[in-house]
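K.L.:
Provided below are the primary sequence and the corresponding predicted coordinates.
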Amino acid sequence: MPSTASTAIPTPDVKSPHRGSLLIDGAKQGGHESYRVTVQREDRYDILVGRDSLARLDELLAPVMKANDANSAVVITDNHVGPLYAELVMKRLSAAGVRAQCVVIPAGEPSKSVAQAQRLWDELRSRSVRRRTVLVALGGGVLCDLVGFAATTYLRGIPYVNIATSLMGQVDGAIGGKVGVDHSTGKNLIGGFYHPALVVIDPSYLATLPLAEVINGLAEVVKVALIGTPGLFEQLERLPMQQDWALDQPAPRHLIEGLGPIIPAAIGKKLEMLAPDPFEQDLRRLLNLGHSVGHGLEAATNYVRYRHGEAVAIGIATVTALSVGMRLASVDTLRRVLRLLRKLRLPVSVPDDLRAVVWNHLETARLVRNGRLLLVMPTAIDQCTIIDDITRSQYDTACQLVDQEAKACD
């Protein structure tokens, strides 16, 4: 595998990944006993970014196994990633004295479902998984979401580790503790917050991915750059990307090397944005940039026509055009965003035949958010604001503006 600009991964310092306590105040009110219960929970885990992680996996996992008093693990991967890495992961676990088993599921967004979670629960039950067994998610963002969901629901919570092998997983799905599955009526409707015991990220994994999957993850990096990571947008503009590179072939080495400093920058910004509100109690979240339209587009096409990053890219372009229409951003900002997305070979337009369906999904999102869409709007490169709502006319005009300006960028 090619080397990257990232540093070697240190050994994690894991003491106790999940700790908690109750503070109880008793009192008498009107002749009745009452208790005020305050639950305090601390989740502690390392996100390790660097090279050669699989070769050192036994060393990296040892503190996690010890902290959880565990000596067994189940590696969960998919039929794309498994043939590449599962054997090596199993060998390193065996070298650490861990009794390990492997479960392989179908790759792709359709596996992020209640039905697949049910099959996974059945597998865990048949393999006598206990509270102290560690689940190891070996794959991309879909797999990390699914395994995290299984971990938080099986036996009321068992530890899990994310080994993110896709760019989407590395900058988004594997970090932050959001876990869940899709529902037929919407994306990520079933899930919760359950942090992993460890996250391992090695940019060199990306060398085995089809270029299309690297491009998919780049949409989340564009999102983080627009939210406000100084210099990141410019780094993305300098990334090498040729329009004639085959999408189904591995990404070229110099592209992977260029991602070396970009990945930790994107991770750091996401963690910074999560820090004040890790459980998303505030619905006004800048990290939702592009996702309202993107999720609607995915649901409208049954999660098979667009990769998540492709849908988010269209969402980013659409809300930037909305921002122009509301005089919050300049046309030059929109053009620069469109040029970058198109350079990265990401789609930008909501197809004509899907505009009404996507709008209907936005209406559903408005209901979920207490009557407000709460759309994140870029106002400049690396600056965003949030507006409460838009009209159908504004949405249609924005879709038309994206089409118009995208043609001008050719």
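P.N.:
That came through fine. Numbers count the residues shown, from 1 in each chain.

K.L.:
contacts and neighbour counts: CA atoms only from here.
P.N.:
Noted.

K.L.:
who are the neighbours of the host helix or strand of residue 362, in terms of helices and strands?
P.N.:
Using DSSP states H and E, residue 362 maps to helix 355-368. Where contact means 3 or more CA pairs under 8 Å, 6 or more residues apart in numbering; DSSP states H and E, helix 355-368 is packed against helix 291-300, helix 392-409.

K.L.:
next structured bit after it?
P.N.:
Downstream of helix 355-368, the first helix or strand assigned by DSSP H and E is strand 375-380.

K.L.:
and the helix holding residue 362, how far from the chain's centre?
P.N.:
Averaging C-alpha positions (CA atoms, centre = their mean, to the nearest Å) puts helix 355-368 22 Å from its chain's average.

K.L.:
In that helix, which residues are buried?
P.N.:
355-359, 361-366 (16 or more other CA atoms under 10 Å).

K.L.:
go on, stretch 62-80?
P.N.:
Using 16+ other CA under 10 Å as the test for burial, stretch 62-80 gives 62-65, 68, 70-78.

K.L.:
with these in mind, which one is nearest to residue 158?
P.N.:
residue 68 (9.3 Å; CA to CA).

K.L.:
you'd agree that closest one is up against residue 131?
P.N.:
No - contact criterion CA atoms under 8 Å: residue 68 and residue 131 do not qualify, at 9.3 Å.

K.L.:
Common neighbours of these two, please.
P.N.:
Shared contacts of residue 68 and residue 131 (CA atoms under 8 Å, 6 or more residues apart in numbering): residue 159.

K.L.:
quick one: the helix holding residue 362 to strand 375-380, angle?
P.N.:
Relative orientation of helix 355-368 and strand 375-380, computed by axes from the mean of the first three to the mean of the last three CA atoms, to 10 degrees: 110 degrees.

K.L.:
mind checking which helix or strand residue 58 is in?
P.N.:
Counting by DSSP H and E, residue 58 is part of helix 57-67.

K.L.:
correction: residue 135
P.N.:
Using DSSP H and E, residue 135 falls in strand 134-139.

K.L.:
try this one side by side with the last:
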Amino acid sequence: MTTPASSCRLAVDTDDGIFTVTAHQASTYQVRLGDGLTTGALSSHLDALASHLKVTEIGVLIDAGVAENHLGNITAAVTRTGLPLRIIRVEAGQDSTSSDSLNTLIRALPPRPWTRRTLLLAVGGGSVHNLVRTAAGYLQGLPYALVPTTVQAQIDAGAGPDYGLAADRLGTPYPAGVYVDPTLTATLPDQHITAGLAEAIKVALVTNPLLFATLEKSTGPRPAGPVLTTIVCEAMGSKLLLRALNPQRELLQRGHCVGGAYTAALRYRIPHGEAVAVGVAVAAAHAFLSGQSTLEHRDRILDLLAAYRLPVAIPDEIRNPVWAFVAAPGRLRNGYLRLILPLRPGRCAFTDDFDRSAFDKAVDDLAARP
């Protein structure tokens, strides 16, 4: 006996008294993108979403730094819905994904029993979004929506649960809505703009050579206005398509071991995008040195990273700590390390042939560049 997966939430096969059950969970949500969205249509979008979800209040969880520039517009948009508003500020940075921050958020929400009638609206960067996603899972499906305020978060927000305090392992639901307004990034320092663009470069290398070409044409003044909107839209769309194709989700979630190790060696004191850039640079150097890519393609990748003033080299004083963090997952996998190699824009490959010697050669190759 077999029940088709398309007609029910569970597909069940039976054979010799053994039941094989495949559970399917479908989530549908809209990602809306537009310049000036938060000062224009956001209110009507939230009103429609609140009506659909039958929520009775909106809790705005906002990055304390972001609140200085954007809380007024967000508050005005929520107030126009006519629903009660609760504002919860959290400190920016990696610590906002800690258990202490999660406890602070939960204490600020209405007491149990949970009725799922509070819509959480997360306003800020990726760490704030991760905090809300984790809380939503912990609170058994409390609805939430995202308003990303950094380039990195805007590219990532539409793709659903990913990282954080245990993210998917807590059964984190997908957002009820995502509202992307590239003009919110205008108040960011240049370092945070370019750090976010490192994610766009990574996505372009995996799947979108036209986006890579757009990024190459936009390296003068920092991208803004329609140019930045195009970059965010293309990168976000490419990432969504990759996540929709299960065989290729791995390209976004695994194999970027050097970037994470670089961040850890620096004790998380740098923007995530700068770590992404270093990871891409090491992978590009290894692709060239192992004969899987050409000097022309290696230089094209490294030149673009450098044009956005992103780091591409690993200083000698942290080389050993970085490798220690790179090698740690391998010890859990019997020495198995997997690295994604950018061969050229739009094409990547996996390699298992990446040891300390290969790492040192790649680091030396990057240090030798003028």
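P.N.:
Good, I have the coordinates. Here the structure is a predicted model, which means the values were calculated and not measured.

K.L.:
rewinding a little: switch the buried residues of stretch 62-80 of structure 1 over to CSV; also include distance to residue 23 of structure 1.
P.N.:
Output for the buried residues of stretch 62-80 of structure 1, formatted as CSV (distance: CA to CA, whole Å):
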residue, distance to residue 23 of structure 1
62, 32
63, 29
64, 28
65, 29
68, 24
70, 29
71, 32
72, 33
73, 34
74, 35
75, 37
76, 37
77, 40
78, 43
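
K.L.:
Run through the strands of structure 1 in chain order.
P.N.:
Assigned by DSSP state E, the strands in structure 1 fall at 18-29, 32-43, 46-49, 72-78, 99-105, 134-139, 160-164, 178-183, 186-193, 198-201, 375-380, 383-387.

K.L.:
closest to residue 344 of structure 1 out of the helices and strands packed on helix 355-368 of structure 1?
P.N.:
helix 392-409 (13.3 Å).

K.L.:
what inclination does that closest one have with respect to helix 355-368?
P.N.:
Orientation of helix 392-409 of structure 1 against helix 355-368 (the same axes, to 10 degrees) gives an angle of 130 degrees.

K.L.:
just how off-centre is helix 392-409 of structure 1 within its chain?
P.N.:
28 Å.

K.L.:
Residue 353 of structure 2 -> structure 1?
P.N.:
Aligning on TM-score structural alignment places residue 353 of structure 2 opposite residue 389 in structure 1.

K.L.:
Reformat the strands of structure 1 as a markdown table; add distance to residue 241 of structure 1.
P.N.:
Putting the strands of structure 1 into a markdown table (distance: least, CA to CA, whole Å) gives the following:
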| stretch | distance to residue 241 of structure 1 |
| --- | --- |
| strand 18-29 | 42 |
| strand 32-43 | 39 |
| strand 46-49 | 24 |
| strand 72-78 | 28 |
| strand 99-105 | 32 |
| strand 134-139 | 24 |
| strand 160-164 | 23 |
| strand 178-183 | 31 |
| strand 186-193 | 30 |
| strand 198-201 | 23 |
| strand 375-380 | 24 |
| strand 383-387 | 25 |
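
K.L.:
Of those strands, give the one that comes closest to residue 114 of structure 1.
P.N.:
That would be strand 178-183 among the strands of structure 1, by CA to CA, at 6.4 Å.

K.L.:
just checking, what packs against that closest one?
P.N.:
helix 114-126, helix 141-153, strand 186-193.

K.L.:
burial measure for residue 253 of structure 2, as a count.
P.N.:
Residue 253 of structure 2: 12 surrounding residues under other CA atoms under 10 Å.

K.L.:
Could you tell me where the helix holding residue 58 of structure 1 falls in structure 2?
P.N.:
Going by TM-score structural alignment: helix 57-67 of structure 1 matches residues 42-52.

K.L.:
re earlier: and the match of residue 353 of structure 2, what is it in contact with?
P.N.:
Residue 389 of structure 1 makes contacts with 372-375, as judged by CA under 8 Å, 6+ apart.

K.L.:
what do you get if the cut-off is 6 Å, keeping everything else the same?
P.N.:
Residues counted as contacts of residue 389 of structure 1 (CA atoms under 6 Å, 6 or more residues apart in numbering) are 372-373.

K.L.:
same question, residue 242 of structure 2
P.N.:
The contact partners of residue 242 of structure 2, taken as CA under 6 Å, 6+ apart, are 248-249.

K.L.:
residue in structure 1 matching it?
P.N.:
That one, residue 242 of structure 2, aligns with residue 273 by TM-score structural alignment.

K.L.:
burial count for the equivalent of residue 101 of structure 1 over in structure 2?
P.N.:
Taking TM-score structural alignment, residue 101 of structure 1 has residue 86 as its aligned residue in structure 2. Here the number of neighbours of residue 86 of structure 2 (other CA under 10 Å) works out to 18.

K.L.:
which one is residue 86 of structure 2 nearest to, not counting chain neighbours?
P.N.:
Nearest non-adjacent residue to residue 86 of structure 2, counting by CA to CA, 6 or more residues apart in numbering: residue 59, 4.5 Å away.

K.L.:
same check, this time on residue 193 of structure 2
P.N.:
Per CA to CA, 6+ apart, closest to residue 193 of structure 2 is residue 151, 6.1 Å.

K.L.:
Just tell me what the one you found corresponds to in structure 1.
P.N.:
Using TM-score structural alignment, residue 151 of structure 2 pairs with residue 167 in structure 1.

K.L.:
cool, residue 120 of structure 2 as well?
P.N.:
Residue pairing (TM-score structural alignment): residue 120 of structure 2 is matched to residue 135 of structure 1.

K.L.:
Verify the stated contact: that match with residue 74.
P.N.:
Yes - using CA atoms under 6 Å, residue 135 of structure 1 is in contact with residue 74, at 5.0 Å.

K.L.:
What distance do you get for the most centrally placed residue in structure 2 to residue 147 of structure 2?
P.N.:
Nearest residue to the geometric centre of structure 2 (CA atoms, centre = their mean): residue 156, 3.6 Å. Using CA to CA, to the nearest Å, one obtains 11 Å as the distance from residue 156 of structure 2 to residue 147 of structure 2.

K.L.:
Identify the contacts common to these two.
P.N.:
With CA under 6 Å, 6+ apart as the test, residue 156 of structure 2 and residue 147 reach no residue in common.

K.L.:
so where do the helices sit in the stretch 201-350 of structure 1?
P.N.:
All helices of the stretch 201-350 of structure 1, identified by DSSP state H, counting those that start in this stretch, fall at 211-228, 232-238, 253-258, 262-274, 291-300, 308-325, 331-343.

K.L.:
residue range for the second one in structure 2?
P.N.:
Counting by TM-score structural alignment, helix 232-238 of structure 1 lines up with residues 211-217 of structure 2.
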